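K.L.:
sequence and computational prediction follow.
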Amino acid sequence: MESSRITSIIHTYRKRAARYDFTANLYYLFGYREWKYRRQAVEALDLQPGDKVLELGCGTGLNFSLFQRYIGSTGHITGVDLTDAMLQQAQKRVFQHKWNNVTLIQHDASTFQNPAKVNAVFSSYALSIFPEIEQVIRNGVNSLVPGGRLVLLELQIPAPWPSLIASAAVALMKPYAVTGEWASGRPWELICKTAQELLTNVEVTEQYFGLTYIISGKTSDQI
């Protein structure tokens, strides 16, 4: 990943880490039901008791409680994030809930190689801001067992949106490292293309007038 982009992302999320969970809820003022979309995305993983989950860009661990509902104490969560301050918040969450089945790792997802195979790989609101999108997805797919599932919850600018509305959406998301360059680069197209190439049974569902989408797929049962 470009070092300048790494520095920018780390700087942004170090500033926002302590207030991230609170500020994320402010989008409800615009009718954006963030928690509902997170829940739907996790449901798409089809997790079972004892499953192992790898979350790339885990942030403050907001999704951990959703995973825990399905995998139980016999399952395991590995959370990977680039920013130390976000992982500190995640560690506080783990401690508060007394979860003994969570491992947190500070690492660039584009170079992270999970040492063990997992049943599910997940990422929410993180992948599209990284330059090395294709490599992150490949690393995630390579971490999966045969028949394992990968699910991404992401943002996009729908093609039909007028430029004024699109610009307003980017401005609202700017605090989370979303920029005009992000919008013009259309990372969602690369995400969908890469998922289609590497996975089977790929499905895409859209929410909130197309601003949010969930893409899911699985590896071959015969890897």
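P.N.:
Received it, and whenever you're ready, just let me know what you need.

K.L.:
C-alpha only now, for contacts and for neighbours.
P.N.:
Will do.

K.L.:
quick one: buried residues of the longest strand along the chain?
P.N.:
In the chain, ranked by residue count with DSSP state E as the criterion, the top strand is strand 144-155. Using 16 or more other CA atoms under 10 Å as the test for burial, strand 144-155 gives Leu144, Val145, Pro146, Gly147, Gly148, Arg149, Leu150, Val151, Leu152, Leu153, Glu154, Leu155.

K.L.:
let me see the residues that make contact with it.
P.N.:
Applying CA atoms under 8 Å, 6 or more residues apart in numbering, the contact partners of strand 144-155 are 37-38, 41-42, 44-45, 117-128, 140-141, 188, 211-223.

K.L.:
here's the one I want to compare it with:
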Amino acid sequence: MRREQTHHSKAWYNALSPYYDVLVDPFQGRLRRRGIEWFGVSPDDRVLDIGCGTGRGIATLQNAVASDGHVIGIDVAEQMCQLAQDRLDDEDPSAVVCGDALSLPFDADSFDAVLVSFALELFDDDHRTAVLAEIHRVLRPSGRICVISPTTAASDIVSLLYTRLNDAFPTLVDSRPLDVSAVLTTAGFGVVQTRIEWAVIVPVEVVVAHHESRA
């Protein structure tokens, strides 16, 4: 099941990649930039952008960390990764990694911060738990995470509609809103700040949390 979901996601986002910035980014880009600003990465941070898409988030994060830090983006779709690398025009090929968030190809305690913008809601419950465990592993003990996701916390009606559309059109509407704060707390992160923003009529939760050591 895990490989099947990854295969379908990869195929869908490879097909979508040429149109992504025109069709999707107008709705997500403003909230991603606001989340990164609120996240407050430091100039020397090592940052991971999970589900980096066409690289707009990586570019914003690179400006935030400047030359003393380092940003790596990872995405499962090869075409997204290629567009991200082209956008960055970066001689360092390690800036973009094509890989699966279910098994992050990084050592433990590798990052000071992890951004997950409009990506966590794409995973079903079991896969989401695995992704968050991987993030917990690669984050340093003092590290922090910012998740931006459609949320169930603000509007039951919109969340119900979103869920019904996902049931009817699982490829086109390929995600379900989350109670982001609760999901992160259950996964062993300590929520620091949370706020509700809106992408047109869809409520979006921006949550900043920190790494908590497991017993």
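P.N.:
Structure received. Here the structure is a predicted model, which is why all the values come from computation and not from measurement.

K.L.:
ok, average deviation of the longest strand of structure 1 from structure 2?
P.N.:
After superposition onto structure 2, strand 144-155 of structure 1 sits on average 1.1 Å from its aligned residues (mean CA distance after the TM-score superposition for structure 1).

K.L.:
quick check: next helix or strand after that strand?
P.N.:
Past strand 144-155 of structure 1, heading to the C-terminal end, the next element that is a helix or strand (DSSP states H and E) is helix 163-173.

K.L.:
name the helices or strands packed onto that next one?
P.N.:
Applying 3 or more CA pairs under 8 Å, 6 or more residues apart in numbering; DSSP states H and E, one finds that helix 163-173 of structure 1 contacts helix 180-185.

K.L.:
okay, now the residue mapped onto Arg137 of structure 2 from structure 1: neighbour count?
P.N.:
For Arg137 of structure 2, the aligned residue in structure 1 is Asn142 (criterion: TM-score structural alignment). Using other CA atoms under 10 Å, Asn142 of structure 1 has 17 other residues around it.

K.L.:
got it, and Asp167 of structure 2?
P.N.:
There are 14 residues near Asp167 of structure 2, going by other CA under 10 Å.

K.L.:
same deal with Lys218 of structure 1?
P.N.:
Counted with other CA under 10 Å, residues neighbouring Lys218 of structure 1 total 25.

K.L.:
so what's it closest to, chain neighbours aside?
P.N.:
Distance criterion CA to CA, 6 or more residues apart in numbering; nearest residue to Lys218 of structure 1, sequence neighbours excluded, is Arg149 at 4.2 Å.

K.L.:
just the buried residues of the contacts of strand 144-155 of structure 1.
P.N.:
Buried by 16+ other CA under 10 Å: 37-38, 41-42, 44-45, 117-128, 140-141, 188, 211-220, out of these.

K.L.:
Ala64 of structure 2 sits in which helix or strand?
P.N.:
Using DSSP H and E, the element containing Ala64 of structure 2 is helix 56-65.

K.L.:
onto which residues of structure 1 does that helix map?
P.N.:
Helix 56-65 of structure 2 lines up with residues 62-71 of structure 1 when matched by TM-score structural alignment.

K.L.:
now what about that stretch, what contacts it?
P.N.:
Counting contacts by CA under 8 Å, 6+ apart, the residues outside stretch 62-71 of structure 1 that touch it are 21, 38-39, 42, 47-53, 75, 77, 90.

K.L.:
among those, which are located in strands?
P.N.:
Lys52, Val53, Ile77.

K.L.:
would you format the residues you listed as a markdown table with neighbour count and distance to Leu66 of structure 1 included?
P.N.:
Below are these laid out as a markdown table (neighbours: other CA atoms under 10 Å; distance: CA to CA, whole Å):
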| residue | neighbour count | distance to Leu66 of structure 1 |
| --- | --- | --- |
| Lys52 | 23 | 13 |
| Val53 | 29 | 11 |
| Ile77 | 23 | 11 |
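
K.L.:
and which of the residues you listed is nearest to Val170 of structure 1?
P.N.:
Set against Val170 of structure 1, the nearest of these by CA to CA is Val53 (30.6 Å).

K.L.:
map the closest one onto structure 2.
P.N.:
Aligned against structure 2 by TM-score structural alignment, Val53 of structure 1 finds its counterpart in Val47.

K.L.:
list the contacts of that match.
P.N.:
Residues touching Val47 of structure 2, when contacts are defined by CA under 8 Å, 6+ apart, comprise Leu61, Gly69, His70, Val71, Ile72, Phe111, Asp112, Ala113, Val114, Leu115.

K.L.:
which residue ranges of structure 2 form helices?
P.N.:
When secondary structure is read from DSSP state H, structure 2 shows helices at 2-16, 20-23, 25-39, 56-65, 78-88, 125-138, 156-168, 180-186.

K.L.:
which of those sits closest to Asp100 of structure 2?
P.N.:
Across the helices of structure 2, closest to Asp100 of structure 2 is helix 2-16 (CA to CA), at 7.8 Å.

K.L.:
sorry, back to before: and the match of helix 56-65 of structure 2, what's buried?
P.N.:
By neighbour count, with 16+ other CA under 10 Å as the criterion, the buried positions of stretch 62-71 of structure 1 are Leu62, Asn63, Phe64, Phe67, Gln68, Tyr70, Ile71.

K.L.:
picking that back up, possible to save the helices of structure 2 as JSON lines with distance to Leu104 of structure 2?
P.N.:
What follows is the helices of structure 2, written out as JSON lines (distance: least, CA to CA, whole Å):
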{"stretch": "helix 2-16", "distance to Leu104 of structure 2": "14"}
{"stretch": "helix 20-23", "distance to Leu104 of structure 2": "24"}
{"stretch": "helix 25-39", "distance to Leu104 of structure 2": "21"}
{"stretch": "helix 56-65", "distance to Leu104 of structure 2": "17"}
{"stretch": "helix 78-88", "distance to Leu104 of structure 2": "15"}
{"stretch": "helix 125-138", "distance to Leu104 of structure 2": "6"}
{"stretch": "helix 156-168", "distance to Leu104 of structure 2": "27"}
{"stretch": "helix 180-186", "distance to Leu104 of structure 2": "18"}
